[in-house]
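> Need coordinates for the following:
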Amino acid sequence: MTNPHSTLPLDGRVAIVTGVSRRQGIGFAVARDLLAAGARVLAHSWAPADAEQPWGADPAGIDGVLSELGGTGPRLAHLAADLADPAAPARVVAHAVDTFGAVDVLVVNHARSSYQTLAEVTADELDLSWAVNTRAGVLLTQAFAAAHDDARPGGRVVLFTSGQHLAPMSGELPYAISKGAIHQMTLSLSDALADRGITVNAVNPGPVDTGWADEELTRRVGRALPAGRWGRPEDVARLVRWLVSDDAAWITGQVINSEGGFRRWVM
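Below is the predicted model:
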């Protein structure tokens, strides 16, 4: 339970963060921030998903990622799981409870990126993107809700969407469609858990520099950001840390666009 004498806002809380597989990634930044705020963290990863993308897996491997988070031990645990497997979400939540005795916070950060146009899109890719991005998010939330002790403070779920509600993403249809479903399910999931004091919100982080964009896209998107830079993983992590803190207890069912004033029309 929370230590009333601690100055750390998440002292005593247990958090699951999915998609912690690259040191440049949002999941890594979120896990690091929650640890710094006093939480114990189960970091989920699935490095093969990164390995098949242009940016590749972290060169230091998952051991290097965990080492930079302080190493596994009393406050950090790790589980690798392919969230395309419908049984995996329950395993992730169970591992957090088995390791730390409870679970208070769920950050559904993982995602499958998929670049297919209407002419290219396949049923297999649609199904896989749905399974990883959307179905796993619902099943993680279901397992979290079943495991959560409502006598503990600070029940929080944070989902991730991707700005597809603000502008078209016709070059990555499976991704955009599955992320759009996350946007739409946020309000209904929040209603399902509101009476238990568990909040559910989603974050659209906007363009974030995690090493995935090529030079031309980096330049073009940069022109559309008033600050003259892309978002950074730590920008997202600060918002997530606030959403899972006591300060955000009155915020639920919201999709928050955290894009630094991104002007799509400039692109």
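
> Please count neighbours and contacts with C-alpha atoms only from this point.
OK.

> In this structure Thr252 contacts Val203, no?
No. Contact criterion C-alpha atoms under 8 Å: Thr252 and Val203 do not qualify, at 11.6 Å.

> Going by neighbour count, list what's buried in stretch 250-266.
Within stretch 250-266, the residues scored as buried using 16 or more other C-alpha atoms under 10 Å are 252-260, 262.

> Equivalent analysis for stretch 168-176, please.
Using 16+ other C-alpha under 10 Å as the test for burial, stretch 168-176 gives 169, 171-176.

> Stretch 142-159 too?
Across stretch 142-159, burial judged by 16+ other C-alpha under 10 Å covers 142-145, 147-148, 153-159.

> Please give the structure of this sequence too, so both can be compared:
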Amino acid sequence: MPRIPHPHPESLRRDPLPLRGRTALVTGASRRGGIGYAVARRLAAYGASVYLHHHVPHDASQPWGADPEGPEAVAAGVRAALADPDARVCHGPGDLSDAAAPARLIAEAAEALGGRIDVLVANHARSGADGRLLEIDAEMLDSHWAVDTRSVILLIQEYARLRAALPPRTPGGRVMMMTSGQDIAGGMPTELAYALAKGALASATRSLATELSALAVTVNTVNPGPVDTDYMDGDDYQAIAGMFPSGRWGMPDDPARLIAWLATDESEWITGQVIDSEGGFRR
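This is a model prediction of the structure:
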């Protein structure tokens, strides 16, 4: 096999719109305070068309509540970041605890984006209904598994079927999953159901990367660490901030910058990795 030469200097100059002409589905993008929204804005600013998935009833049931202006306001904020005049932003609901929902979501997103999905960012997760070992029960375990793990694998399965229908080695295929700090330091003993479900995604990353490599799709998982998505305040907030060398929490745009870069061609040699993006957080 011939050696690949060093790139021509012209190709080293960064394209300001590295995702021009590409499409992305971002799940769990229902609040402007969340990571999904920040990721979608970054992808739009890089030139992509974006489909936003949301499940408003989940947020409405949580202490932080749903976005007060609803999904259309979230989509409008992403549209404001669009850099390619030919790109578009669409959105739609989906309860991913339903085993049939991932296939529907992929089909709806692909139709809205012109028949193709290049980038899949599985950002959604179930919050609440969790506890320590002696507090959890079968219902808690099953509900977290259904949303945090099963739905992600089913989304990737349908995404892979879409990519398999494209010409061989079509560039731009990217899958990003989200995990948490369950494998670091003391783990997450107070959120065991969530930690188990997210840990399964981290463990599956390399296997999925190998499986999708034939389709020229990279698969990586990001642990964003503690991110300020409006779920904590007061003394607890300040205590967590003190665990970062910078003295501040992660903001949604911190992991979003990494995820957006992983969506570009610059990241094509990175696959099968679980990447901690948590600002030196010290547990």
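
> How close are the two chains, by TM-score?
TM-score of the superposed chains, computed with TM-score structural alignment, normalised by the length of structure 1, equals 0.93; 259 aligned residues with a C-alpha RMSD of 1.6 Å.

> quick one on the thing from earlier: and the buried residues of stretch 168-176 of structure 1, which is closest to Asp58 of structure 1?
Asp58 of structure 1 lies nearest to Tyr175 out of the buried residues of stretch 168-176 of structure 1, by C-alpha to C-alpha, at 22.0 Å.

> ok so the closest one is a helix residue?
Yes. When DSSP: H, G, I helix; E, B strand; the rest coil is applied, Tyr175 of structure 1 is found to be in a helix.

> and the corresponding residue of structure 2 for it, what does it touch?
In structure 2, Tyr175 of structure 1 lines up with Tyr194, judged by TM-score structural alignment. By C-alpha atoms under 8 Å, 6 or more residues apart in numbering, the residues touching Tyr194 of structure 2 are 126-127, 130, 141, 144-145, 148.

> go with 7 Å
His144 (C-alpha atoms under 7 Å, 6 or more residues apart in numbering).

> Do you have the helices of structure 1 handy? List them.
Shown for structure 1, the helices assigned by DSSP state H span residues 26-36, 47-51, 61-68, 88-100, 123-129, 136-147, 173-194, 215-223, 233-243.

> Give me whichever of those is most buried.
helix 26-36 (a mean of 24; mean count of other C-alpha atoms under 10 Å).

> circling back: want to try a markdown table for the helices of structure 1, with distance to Asp209 of structure 1 as columns?
Shown next, in a markdown table, are the helices of structure 1 (distance: least, C-alpha to C-alpha, whole Å):
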| stretch | distance to Asp209 of structure 1 |
| --- | --- |
| helix 26-36 | 9 |
| helix 47-51 | 15 |
| helix 61-68 | 18 |
| helix 88-100 | 27 |
| helix 123-129 | 22 |
| helix 136-147 | 23 |
| helix 173-194 | 18 |
| helix 215-223 | 8 |
| helix 233-243 | 7 |
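
> of all those helices, which lies closest to Gly19 of structure 1?
It's helix 26-36; of the helices of structure 1, that one is closest to Gly19 of structure 1 (C-alpha to C-alpha) at 5.4 Å.

> tell me what that closest one is packed against?
Judged by 3 or more C-alpha pairs under 7 Å, 6 or more residues apart in numbering; DSSP states H and E, helix 26-36 of structure 1 is in contact with helix 233-243.

> residues in structure 2 aligned with the helix it packs on?
Per the alignment by TM-score structural alignment, helix 233-243 of structure 1 matches residues 252-262 in structure 2.

> So what does Ala204 of structure 2 match up with in structure 1?
Match for Ala204 of structure 2 (TM-score structural alignment): Met185.

> Ok, Leu52 of structure 2 next?
With TM-score structural alignment as the criterion, Leu52 of structure 2 lines up with Ala43 in structure 1.

> Need the counterpart of Gln157 of structure 2 in structure 1.
Aligned by TM-score structural alignment, Gln157 of structure 2 pairs with Gln142 of structure 1.

> separation between its match and Leu126 of structure 1?
In this view, Gln142 of structure 1 and Leu126 of structure 1 are 22 Å apart by C-alpha to C-alpha, to the nearest Å.

> for stretch 18-38 of structure 2, the distance to its chain's centre please.
Centre-to-centre, stretch 18-38 of structure 2 and its host chain are 8 Å apart (C-alpha atoms, centre = their mean, to the nearest Å).

> Where in structure 1 does it fall?
Taken onto structure 1 by TM-score structural alignment, stretch 18-38 of structure 2 occupies residues 9-29 there.

> List of residues touching the matching stretch?
Stretch 9-29 of structure 1 is contacted by residues 1-3, 31, 37-47, 57-58, 62, 65, 102-110, 210-211, 233-234, 236-237, 245 when judged by C-alpha under 7 Å, 6+ apart.

> Stretch 125-139 of structure 1 too?
By C-alpha under 7 Å, 6+ apart, the surrounding residues in contact with stretch 125-139 of structure 1 are 83-84, 86, 89, 108, 111-112, 174-175, 178-179, 181-182.

> could the residues you listed go into JSON lines alongside distance to Gly222 of structure 1?
As requested, these are exported to JSON lines (distance: C-alpha to C-alpha, whole Å):
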{"residue": "Leu83", "distance to Gly222 of structure 1": "32"}
{"residue": "Ala84", "distance to Gly222 of structure 1": "33"}
{"residue": "Pro86", "distance to Gly222 of structure 1": "38"}
{"residue": "Pro89", "distance to Gly222 of structure 1": "36"}
{"residue": "Val108", "distance to Gly222 of structure 1": "27"}
{"residue": "Ala111", "distance to Gly222 of structure 1": "23"}
{"residue": "Arg112", "distance to Gly222 of structure 1": "24"}
{"residue": "Pro174", "distance to Gly222 of structure 1": "25"}
{"residue": "Tyr175", "distance to Gly222 of structure 1": "22"}
{"residue": "Ser178", "distance to Gly222 of structure 1": "26"}
{"residue": "Lys179", "distance to Gly222 of structure 1": "23"}
{"residue": "Ala181", "distance to Gly222 of structure 1": "28"}
{"residue": "Ile182", "distance to Gly222 of structure 1": "27"}
